[in-house]
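> for reference, the sequence and a predicted model appear below.
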Amino acid sequence: MTQVTRSADCANSPKNARAEDIALAIMGEGRLDPALLAENAVWERPGGALTGPDAISTALAGLAPSQQIAVTQVMTHGKSGSVLGTRMDQDGAKHLFCHVIKFSSAAAKQVAQIVSFEHRGKG
């Protein structure tokens, strides 16, 4: 089981909590409800871009779990959000990550785009 440290930024912000849940799900921790993804949602990630809920869900199903994930900052404003932190693979390699989430509207009911950045550090 992945050890997850969540951000304090989400305590009083449902939109921040939603962004954090999405970021954790695209790192293999938790489930991303396909209904949360807009019909033409795009996930741009280091392995290549994916379009549509089916393609994104298929990619998520094949993710390997992490040893640890620490979310250090979550920010949302209007239709956008970002989730930053570190994660450790099962092999002990550490990664810095940033997931930028664009919602279809400021209500944050559906995701239009996710752009994921990851930098493998020394581990």
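Sure, I can see it.

> going forward, measure contacts between C-alpha atoms and count neighbours the same way
OK.

> now name the helix or strand holding the most centrally placed residue in the chain.
Centroid-nearest residue in the chain: Ala23, 1.7 Å away (criterion: Cα atoms, centre = their mean). Using DSSP states H and E, Ala23 sits in helix 14-25.

> now swap in Trp43 and tell me
strand 37-44.

> pretty sure the residue nearest to the centre of the chain is touching His99, no?
Yes: using Cα atoms under 8 Å, Ala23 is in contact with His99, at 6.4 Å.

> Val100 in helix, strand or coil?
strand (DSSP: H, G, I helix; E, B strand; the rest coil).

> next, the one to line up against it:
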Amino acid sequence: MTEIHGSGDCGNSPKNRFVQDVAIALETGQAMAEGFSDDAVWEGVADAPIKGRSAIAKALAAKTKPAAVAIEHAISHGKVGAASGVVTFANGQKRRFSHILEFTNTKANCVAVIKSYS
């Protein structure tokens, strides 16, 4: 089971909480298909963008499960959100990450585009 350390940015903001939840899903591989649009695109994790909700779910399922994920920041504004943090693997190796999210609407409850950086 992956140990999760959430950000203090979420507080009373459901939008920030959703950004954090998406980042956790992206890093742990725990698919949350309902959070992605049918034609969502994930850039930066493969040679070519991963296109479509089912393709993203398949890529997530293939990820190595980390020992821990620490979300440092999870923020949103309008149709954009961002999360950053650190993943720790079972061997102790750490990797920093950042995900920029574009939503389908200003409710920020459905992801259209993900741009990931490691």
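Looks like it arrived, so ask away. All of these numbers come straight from a predicted model, not from anything done at the bench.

> on that earlier part again, what helices or strands is the strand holding Trp43 of the first structure leaning on?
strand 50-51, helix 53-61, strand 111-120 (3 or more Cα pairs under 8 Å, 6 or more residues apart in numbering; DSSP states H and E).

> list the buried residues of stretch 64-80 of the second structure.
65-76, 79-80 (16 or more other Cα atoms under 10 Å).

> likewise stretch 47-58 of the first structure?
50-53, 56-57.

> out of these, who's nearest Glu118 of the first structure?
Leu50 (16.5 Å; Cα to Cα).

> so what's the closest residue to the closest one other than its chain neighbours up against?
Using Cα to Cα, 6 or more residues apart in numbering and skipping residues adjacent in sequence, the residue nearest Leu50 of the first structure is Trp43, 5.2 Å away. The contact partners of Trp43 of the first structure, taken as Cα atoms under 8 Å, 6 or more residues apart in numbering, are 49-51, 56, 113-116.

> now with 6 Å, please.
49-50, 113-115 (Cα atoms under 6 Å, 6 or more residues apart in numbering).

> in CSV, list those along with distance to Leu37 of the first structure.
Shown next, in CSV, are the contacts of Trp43 of the first structure (distance: Cα to Cα, whole Å):
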residue, distance to Leu37 of the first structure
Ala49, 15
Leu50, 12
Gln113, 9
Ile114, 10
Val115, 14
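
> about what we covered before: report the mean deviation for the helix holding Ala23 of the first structure after fitting onto the second structure.
For helix 14-25 of the first structure, the mean distance to aligned residues of the second structure following superposition is 0.4 Å (mean Cα distance after the TM-score superposition for the first structure).
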